[in-house]
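>>> got a predicted structure plus its sequence, pasted below:
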Amino acid sequence: MSGVDLNDIKRRMDGAITAFKSDISSLRTGRASANILDPVTVEAYGSRVPLNQVANVTVPEPRMLGVSIWDKSMVGAVDRAIRESNLGLNPIVDGQNLRIPLPELNEERRKSLVKLAHEYGEKAKVAARHVRRDGMDGLKKAEKDGSIGQDESRAQSEKVQKMTDDTISEVDRLLADKEKEIMQV
């Protein structure tokens, strides 16, 4: 029996969920979280690197982030990267450290965060559908080559479709939870 590697398909779909969880964890709710700065990249040493490769991010207070930059020459670049990151944050430079007060989330900002969460969700669903398409193409090819029969192909297709449905349901569930968390005042 050949066909497609269902474990590989499952692993790739789980990867789409993991990437989605990572994306939405960076969306800000009412509380400070070091993950907020995960999407920020800094122009450093001739290339763009994630912020966590040039600084430590801490949460000294519920509505404040602290960024300790390791290399003094990077302070300006980190400050600029955070300001330009579209997160609505304005760092206060304090030597080699940045203090970033988190503004209260207004209704408009909450809605734009929910919209961004939905974009991340759609990206994850598209990734899952790509994995499904690859699996289905593999099954069609295997059936055409004669390495599996029509019944086996249909059975595996149903398993691939079930994995896709489960993955999309999980994305929807995570998205609904995140939306509730963002909209909670």
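Nice, thanks for sending it over. Numbers count the residues shown, from 1 in each chain.

>>> contacts and neighbour counts: CA atoms only from here.
OK.

>>> can you list the neighbours in contact with stretch 48-67?
31-34, 37-43, 68-71, 74, 78, 97-103 (CA atoms under 8 Å, 6 or more residues apart in numbering).

>>> how long is that stretch from one end to the other?
18 Å (CA to CA, to the nearest Å).

>>> may I see the buried residues of that stretch?
Leu51, Asn52, Val54, Ala55, Val57, Thr58, Val59, Met64, Leu65, Gly66, Val67 (16 or more other CA atoms under 10 Å).

>>> list the buried residues for stretch 178-185?
Quick answer for stretch 178-185 (16+ other CA under 10 Å): Lys178, Glu179, Ile182, Met183.

>>> okay, one more to line up with it:
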Amino acid sequence: MAGGADLNDIKRRMDGAVTAFKSDIASLRTGRASANLLDTVMVEAYGSRVPLNQVANITVPEPRMLGVSIWDKQMVSAVDRGIRESNLGLNPIVDGQNLRIPLPELNEERRKSLVKLAHEYAEKGKVAARHVRRDGMEAAKKAEKDGDIGQDESRVLSDKIQKMTDETIVEIDKALAEKEKEIMQV
């Protein structure tokens, strides 16, 4: 499109907002074990802080248990400490080069706070999508003002951008509803 907003770029940026949101909620703990639960855990390794998945393998041997196989036996205590200090409320059991992490039951209060956090993540994703919409609308208006596109073309472009925004927000709401159901499931 000569001038105007690049719809492919807008779509890519809106998809990025959804991906970031889904990544944020994946780290929220539900009643069931998920390897994503430990995505945010950082470990002191070889003089720097690295994500846990760079020093160990994470498995889900049972619905309420995580397994962590640490590749270097000198890293066991650092991984144990990283998980304990991660504010996830987990207490690993050291078994040689492996850690077993039982997941405690979520109480009602904790479930509600996780749902609230999921809603905050969703709002952050929606705000990001709206920022992309604003940038696209401004580009369309500028192109019209500069004479690169006509008024009709500008209106069509604005409608397409609004439609993309609406679809993105629906996708975020759908993922939020699924996560909320997962968190509240006892």
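Cool, the structure landed. Everything quoted here is computed from the prediction, not taken from an experiment.

>>> report the TM-score for the pair.
Once superposed, the chains reach a TM-score of 0.93 (TM-score structural alignment, normalised by the length of structure 1), with 185 aligned residues with a CA RMSD of 1.5 Å.

>>> please indicate which of the contacts of stretch 48-67 of structure 1 are buried?
So, by 16+ other CA under 10 Å, the buried ones in the contacts of stretch 48-67 of structure 1 are 32-34, 37-42, 68-69, 74, 78, 97-102.

>>> what comes up buried for the longest helix along structure 1?
Counting by DSSP state H, the longest helix found in structure 1 is helix 107-145. For helix 107-145 of structure 1, the neighbour count (16+ other CA under 10 Å) marks 109-110, 113-114, 117-118, 120-122, 124-125, 127-129, 131-132, 135-136, 138-143 as buried.

>>> check the mean deviation of it from structure 2.
Following the fit onto structure 2, the mean deviation recorded for helix 107-145 of structure 1 is 1.3 Å by mean CA distance after the TM-score superposition for structure 1.

>>> what separates that helix from the chain centre, distance-wise?
13 Å (CA atoms, centre = their mean, to the nearest Å).

>>> and that helix, what other elements does it pack with?
If contacts are counted by 3 or more CA pairs under 8 Å, 6 or more residues apart in numbering; DSSP states H and E, helix 107-145 of structure 1 sits against helix 6-25, helix 150-183.

>>> any chance of TSV for the buried residues of stretch 178-185 of structure 1, columns distance to Leu6 of structure 1?
Shown next, in TSV, are those (distance: CA to CA, whole Å):
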residue	distance to Leu6 of structure 1
Lys178	30
Glu179	32
Ile182	35
Met183	38
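
>>> closest to Arg83 of structure 1 among those residues?
Ile182 (21.5 Å; CA to CA).

>>> my read is that the closest one contacts Leu113, right?
Yes: using CA atoms under 8 Å, Ile182 of structure 1 makes contact with Leu113 at a distance of 7.3 Å.

>>> mutual contacts of these two, please.
Shared contacts of Ile182 of structure 1 and Leu113, counting by CA under 8 Å, 6+ apart, come down to Arg28.

>>> from Glu62 of structure 2, how far out is whatever residue of structure 2 lines up with Val131 of structure 1?
Using TM-score structural alignment, the partner of Val131 of structure 1 in structure 2 is Val132. Distance, Val132 of structure 2 to Glu62 of structure 2, using CA to CA: 41 Å.

>>> cool, and Gly96 of structure 2?
19 Å.

>>> next one: Leu117 of structure 2
For Leu117 of structure 2, the distance to Glu62 of structure 2 - CA to CA - is 26 Å.

>>> now for the buried residues of stretch 48-67 of structure 1, which pair is the farthest apart?
Val54 and Met64, at 19.3 Å, using CA to CA across the buried residues of stretch 48-67 of structure 1.

>>> who's in contact with Asp71 of structure 1?
Val54, Gln96.

>>> counterpart of it over in structure 2?
In structure 2, Asp71 of structure 1 lands on Asp72 (TM-score structural alignment).

>>> contacts for stretch 132-149 of structure 2?
Contacts of stretch 132-149 of structure 2 (CA under 8 Å, 6+ apart): 2-7, 10, 13-14, 150-151, 154, 157-158, 161-162, 165.

>>> count of neighbours near the spatially closest residue to Gln185 of structure 2 that is not a sequence neighbour?
Distances taken as CA to CA, 6 or more residues apart in numbering place Gly31 nearest to Gln185 of structure 2, at 7.0 Å, with adjacent residues excluded. For Gly31 of structure 2, the neighbour count with other CA atoms under 10 Å is 18.

>>> for Gly31 of structure 2, give me its contacts.
Arg64, Leu103, Glu105, Leu106, Glu182, Ile183, Gln185, Val186.

>>> that's all I had, so thanks and see you.
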